[in-house]
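J.: Sequence first, predicted coordinates after that:
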Amino acid sequence: MSDPEPIEGLARDVDACCRLTGEFTLRSGQRSTEYFDKYLFESDPALLRRVVARMRDLVPSGTELLGGLEMGGIPIATVLSGETGLPTLFVRKEAKTYGTCKLAEGPDVDGRRITLVEDVITTGGAVRDATTRLRDAGATVDHVVCAIDRSPEVENPLADVGLEVRPVLTKAQLDAARTTS
């Protein structure tokens, strides 16, 4: 994969691809008049690779496993794994109640440093839940990389659980790309 392109072009293309307007209820229960349908860029292989090219440099050194959150973080983590050579975990919202009963499919997490991979963060509820469960299983989780951080610009929605959020794009960058198009 070549060096990442300027962020403005990526922001413009992601915004044009996945920003929807209307009435939406977010995972947090909040109501919104806009929604970033991440599956629209995740299902476009060229655009997904462009997002991952920017995300690659956001993965902190010392990361042993990439933890893709169900469901939107999984395709991003899979492509990112291919680019970084780091193994991937597939982190469920809830542990299975059958078979292995695992929360995270893949290598054992105990004693391992995991960087979570998410698609869109607003309040961070899914990331918070996964962090707590992975830490309970013995993992060290200090960072999350995400494609889009739509939380308020000066706020880290995951500070309460000690996570650093490293986004490829922020809502402010997507808004700026929209106004310059």
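T.: Yep, that arrived.

J.: only C-alpha atoms for contact and neighbour calcs from this point on.
T.: OK.

J.: Strands along this protein, start to end?
T.: Using DSSP state E, the strands of the chain run over residues 19-25, 31-36, 65-69, 88-91, 104-105, 113-121, 140-149, 164-170.

J.: could I get those strands as JSON lines with mean neighbour count and distance to residue 79?
T.: Formatted as JSON lines, the strands of the chain follow (neighbours: other C-alpha atoms under 10 Å; distance: least, C-alpha to C-alpha, whole Å):
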{"stretch": "strand 19-25", "mean neighbour count": "12", "distance to residue 79": "22"}
{"stretch": "strand 31-36", "mean neighbour count": "14", "distance to residue 79": "20"}
{"stretch": "strand 65-69", "mean neighbour count": "28", "distance to residue 79": "10"}
{"stretch": "strand 88-91", "mean neighbour count": "26", "distance to residue 79": "10"}
{"stretch": "strand 104-105", "mean neighbour count": "22", "distance to residue 79": "16"}
{"stretch": "strand 113-121", "mean neighbour count": "26", "distance to residue 79": "11"}
{"stretch": "strand 140-149", "mean neighbour count": "24", "distance to residue 79": "13"}
{"stretch": "strand 164-170", "mean neighbour count": "21", "distance to residue 79": "15"}
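
J.: would you turn those into TSV with distance to residue 9?
T.: Conversion of these to TSV gives the following (distance: least, C-alpha to C-alpha, whole Å):
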stretch	distance to residue 9
strand 19-25	15
strand 31-36	17
strand 65-69	25
strand 88-91	28
strand 104-105	35
strand 113-121	19
strand 140-149	15
strand 164-170	11
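
J.: Residue 49: which of those is closest?
T.: Comparison of the strands of the chain against residue 49 by C-alpha to C-alpha identifies strand 140-149 as nearest, at 11.4 Å.

J.: helices or strands up against that closest one?
T.: With contacts taken as 3 or more C-alpha pairs under 8 Å, 6 or more residues apart in numbering; DSSP states H and E, strand 140-149 sits against helix 45-55, strand 113-121, helix 125-136, strand 164-170.

J.: what's the angle between that strand and helix 45-55?
T.: Interaxial angle of strand 140-149 relative to helix 45-55 (axes from the mean of the first three to the mean of the last three C-alpha atoms, to 10 degrees): 130 degrees.

J.: Strand 140-149 to strand 31-36, inter-axis angle?
T.: 90 degrees.

J.: can you state the direction angle for strand 140-149 and strand 65-69?
T.: Here strand 140-149 runs at an angle of 50 degrees relative to strand 65-69 (the same axes, to 10 degrees).

J.: One more to weigh against that first structure:
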Amino acid sequence: MAAAANGDDGDRAGAPAVPGPRSADAGFARDMAVHHQQAVEMSFIVRDRTQDEAVRSLAYDIANTQANQRGMLHGWLDLWGLPKVMADEPPMAWMGHGDGHGGGHAGHGAAQPGGALMPGMATKEEVLRLGAAEGRDAEVLYLQLMTDHHKGGVAMAEGCAKLCTTPVERALAQGMVDAQQSEITLMADMLAKRGAAPRG
């Protein structure tokens, strides 16, 4: 496979081992790093808004996992010598969708400071609401927002699993799909125990 080829043949300009700046590999790494950052932020917020150990434990796991994965994604961009931000490239362009593809409620996305539109991301207002909520209200809102977030993330990761050419990145993407789908099921159960349900 071209992406797995050895790039040390002395012809760096023509070496196929490094993805291009507009490749699916690079686009996914950039977009998912931004997507993960919001999940980390919301997880830290809810940690301070509830004493419920189940929610705090889930939030810790999500924050820890996604912060580590974000570091990997940025590390690959550094390794490839590619920018972490491309102002002239719409989010999700690597999937052939520049309009917040993700389907259903998760596809609404949120306008971010840089104009980014990402599947499943919470709006600025929703993040502020989470920061103002306490106890059960914070737990329910977090679980609902994170369910949407995960649904959007799964759609993005499924795209990379199909389109990315770097084997290790494809493997990470498939791992994200499996883990986040499992957490979506867990969060639905946690919401039901609180007399609530996922949105949409």
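T.: Received the coordinates, thanks. Remember, predicted model here, so these are calculated numbers, not experimental data.

J.: What would you report as the TM-score here?
T.: TM-score of the superposed chains, computed with TM-score structural alignment, normalised by the length of structure 1, equals 0.31; 108 aligned residues with a C-alpha RMSD of 6.0 Å.

J.: that older thread, out of the strands of structure 1, flag the one nearest residue 47 of structure 1.
T.: So among those, strand 140-149 is nearest, using C-alpha to C-alpha, at 11.4 Å.

J.: Switch the helices and strands packed on strand 140-149 of structure 1 over to CSV; also include distance to residue 21 of structure 1.
T.: Formatted as CSV, those follow (distance: least, C-alpha to C-alpha, whole Å):
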stretch, distance to residue 21 of structure 1
helix 45-55, 21
strand 113-121, 16
helix 125-136, 23
strand 164-170, 18
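
J.: for those, which one sits closest to residue 39 of structure 1?
T.: Of all those, it is strand 113-121 that lies closest to residue 39 of structure 1, at 8.9 Å by C-alpha to C-alpha.

J.: If you count contacts, what does the closest one end up packed against?
T.: If you count contacts as 3+ C-alpha pairs under 8 Å, 6+ apart, strand 113-121 of structure 1 packs onto strand 65-69, helix 73-84, strand 140-149.

J.: mind listing what's buried in the second one?
T.: Residues 73-81 are the ones in helix 73-84 of structure 1 that count as buried (16 or more other C-alpha atoms under 10 Å).

J.: same thing with stretch 179-196 of structure 2?
T.: Within stretch 179-196 of structure 2, the residues that count as buried by 16+ other C-alpha under 10 Å are 180-181, 183-184, 187-188, 190-191.

J.: what's the answer for stretch 152-160 of structure 2, then?
T.: Buried residues in stretch 152-160 of structure 2, counted by 16+ other C-alpha under 10 Å: 152-160.

J.: now stretch 167-179 of structure 2
T.: Across stretch 167-179 of structure 2, burial judged by 16+ other C-alpha under 10 Å covers 169-170, 172-177.

J.: what's the farthest-apart pair in the buried residues of helix 73-84 of structure 1?
T.: 73 and 81 (11.8 Å).

J.: circling back to that earlier point, which members of the buried residues of stretch 152-160 of structure 2 occur in helices, if any?
T.: If you go by DSSP state H, the buried residues of stretch 152-160 of structure 2 have 152-160 in helices.

J.: Just give me the closest of those residues to residue 43 of structure 2.
T.: Using C-alpha to C-alpha, residue 153 is the member of these that lies nearest residue 43 of structure 2, at 15.4 Å.

J.: close enough to count as contact, that closest one and residue 35?
T.: Yes. Judged on C-alpha atoms under 8 Å, residue 153 of structure 2 makes contact with residue 35 at a distance of 7.4 Å.

J.: Would you mark the buried spots in the helix or strand hosting residue 74 of structure 2?
T.: Assigned by DSSP states H and E, residue 74 of structure 2 belongs to helix 53-80. In terms of neighbour count (16+ other C-alpha under 10 Å), helix 53-80 of structure 2 has its buried residues at 55-56, 58-60, 62-63, 66-67, 69-70, 72-74, 76-77.

J.: and what of stretch 139-150 of structure 2?
T.: For stretch 139-150 of structure 2, a neighbour-count test (16+ other C-alpha under 10 Å) marks 139-150 as buried.

J.: Just want to check the distance between the closest residue to residue 190 of structure 2 other than its chain neighbours and residue 31 of structure 2.
T.: Distances taken as C-alpha to C-alpha, 6 or more residues apart in numbering put residue 143 closest to residue 190 of structure 2, at 7.8 Å, once the chain neighbours are dropped. Residue 143 of structure 2 sits 22 Å away from residue 31 of structure 2, going by C-alpha to C-alpha, to the nearest Å.

J.: Likewise for residue 71 of structure 2?
T.: Residue 71 of structure 2 sits at a distance of 13 Å from residue 31 of structure 2 (criterion: C-alpha to C-alpha).

J.: same thing with residue 63 of structure 2?
T.: Taking C-alpha to C-alpha as the criterion, residue 63 of structure 2 is separated from residue 31 of structure 2 by 17 Å.

J.: quick revisit: can you put the helices and strands packed on strand 113-121 of structure 1 in a markdown table and add distance to residue 17 of structure 1?
T.: Shown next, in a markdown table, are those (distance: least, C-alpha to C-alpha, whole Å):
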| stretch | distance to residue 17 of structure 1 |
| --- | --- |
| strand 65-69 | 22 |
| helix 73-84 | 16 |
| strand 140-149 | 13 |
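
J.: can you give me the helices in structure 2?
T.: Using DSSP H, helices in structure 2 cover 24-47, 53-80, 124-132, 135-163, 167-193.
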